[in-house]
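Student: here is a sequence with its predicted model. Questions after.
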Amino acid sequence: MRLAAAALAVSFLTIPALAKSKGVTVSLKTSSGQDAGTASFVPAKGNELTIRIKLKNLPPGEHAVHIHEHAICDAPDFKTAGGHFNPATKKHGMENPLGHHNGDLPQNVKVDANGTGSATFHVDYLSLDPAASDSLFANGGTSIMVHEKADDMKTDPTGNAGGRIACGVITAPK
């Protein structure tokens, strides 16, 4: 009986570590419900997170990709996703010495003439650890947003990226 209790106690201690080590892949959809690709989030060495984005069915050009604060992607404008996920309450642009967008993911992805694009990013300011303040799973999850224009990397807080054209919900695996 003691052995079973000890094993159970140890298993509860390892649950956060297991949750921290798992990756997650989310589907992105346009406002009309068309498949817009995927985004994968995988823990990497150290405290890094590898983010792989594969876009499709989107207009050609540079598109900003940001993390937003709510795990909701209601069409047509995806405003239910809220503002940018900003656990460190940082400003965008020159006031931010790390060069990233107020703690979220300010990256631009180039979509080619056939509507596809991909990119891989390595960040150390986002996490999949459910207990961390910078966790993408915080408060029920977040969302990943593709905007109509590129992020200018200076305008606070939006990066002057324009409307929201595709969205995916990021929640902890069950």
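Tutor: Right, received. Where do you want to start? Numbers count the residues shown, from 1 in each chain.
Student: CA atoms for contacts and neighbours, from now on please.
Tutor: OK.
Student: what about residue 15, how many neighbours?
Tutor: Residue 15 has 11 neighbours, counted by other C-alpha atoms under 10 Å.
Student: element containing it, please.
Tutor: Using DSSP states H and E, residue 15 sits within helix 2-21.
Student: just list what that helix packs against, helices and strands only.
Tutor: Helices and strands touching helix 2-21, by 3 or more C-alpha pairs under 8 Å, 6 or more residues apart in numbering; DSSP states H and E, are strand 35-43.
Student: just checking, what packs against the helix or strand following the strand it packs on?
Tutor: Next along the chain after strand 35-43, taking DSSP H and E as the criterion, comes strand 49-55. On a contact count with 3+ C-alpha pairs under 8 Å, 6+ apart, strand 49-55 meets strand 35-43, strand 117-123.
Student: so for residue 153, which of these sits nearest?
Tutor: Nearest to residue 153, of all these, is strand 117-123, at 15.8 Å by C-alpha to C-alpha.
Student: take a look at this one as well, against the first:
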Amino acid sequence: MKFRSLVPTLSATLLIAACSNLGLGGPITAEAPLAPTKGNTASGTVKFTEVGGGVVIDAQVTGLAPGKHGFHIHEKGDCSAPDGTSAGGHFNPTGKQHGDPAKADHHLGDMPMLVADANGNAKLGTVLEGLTISGKGNGNIVGRGLIVHAAPDDFATQPTGNSGARVACGVIATK
């Protein structure tokens, strides 16, 4: 799975939305509201839109420490543990090593880093190939957990990227 800039797919997303308004079938979407884990303040919303070969991700997160934060889709849609560990490990149906989503080998749940500004706000717009919302293939993310970590992802340490504590957790659900 590779990721690519959101800009080239914006036209495709707008076309899909236009078709939806004409009654031609709309985009397949999902959303994950993020809530802080115990002792943290991070929260936000991550929206997912299925496009050919992947999923557009639009994340808006607040309450973070300034700087980089690991950001992953996890195997279980369970945020019941105060520290978010109930979400399990990274979503990895293909059995790959953890790594940078810009490179060929990595978990399907590996995502680009969230980067928070001086006020603790982070935005991310990207497309991740190999993921689905419609249930087709092994890349289906509906019902999976979504975790924001306290530290940057080094994209090397196995199997987690050494991203530290889980500061926010959400569950991906269709809209």
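Tutor: Sure thing, it's come through. This structure is a prediction, so every number in the text was calculated from the model and none was measured.
Student: thinking again about what came up before, what's the most buried one of the helices and strands packed on strand 49-55 of the first structure?
Tutor: Highest mean neighbour count among these (mean count of other C-alpha atoms under 10 Å): strand 35-43, with a mean of 20.
Student: on that earlier part again, make JSON lines out of the helices and strands packed on strand 49-55 of the first structure and add distance to residue 102 of the first structure.
Tutor: JSON lines is the format used below for those (distance: least, C-alpha to C-alpha, whole Å):
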{"stretch": "strand 35-43", "distance to residue 102 of the first structure": "19"}
{"stretch": "strand 117-123", "distance to residue 102 of the first structure": "13"}
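Student: so which of the ones you listed gets nearest residue 23 of the first structure?
Tutor: Of all these, strand 35-43 comes closest under C-alpha to C-alpha, at 4.3 Å.
Student: mean deviation of that closest one from the second structure?
Tutor: Overlaying the second structure shows strand 35-43 of the first structure at a mean distance of 1.3 Å from the equivalent residues (mean C-alpha distance after the TM-score superposition for the first structure).
Student: measure how that strand sits relative to helix 2-21, angle-wise.
Tutor: In terms of direction (axes from the mean of the first three to the mean of the last three C-alpha atoms, to 10 degrees), strand 35-43 of the first structure departs from helix 2-21 by 130 degrees.
Student: check which helices and strands strand 35-43 of the first structure sits against.
Tutor: helix 2-21, strand 24-30, strand 49-55.
Student: picking that back up, how about the helices and strands packed on strand 49-55 of the first structure, which one is nearest residue 87 of the first structure?
Tutor: Counting by C-alpha to C-alpha, residue 87 of the first structure lies closest to strand 117-123 out of these; the figure is 14.6 Å.
Student: so which bit of the second structure is the closest one matched to?
Tutor: With TM-score structural alignment applied, strand 117-123 of the first structure matches the range 122-128 in the second structure.
Student: in stretch 167-175 of the second structure, what counts as buried?
Tutor: Under the neighbour-count criterion of 16 or more other C-alpha atoms under 10 Å, stretch 167-175 of the second structure has 167-174 buried.
Student: related to what we said a few turns ago, and the helices and strands packed on strand 35-43 of the first structure: which comes nearest residue 148 of the first structure?
Tutor: strand 24-30 (11.2 Å).
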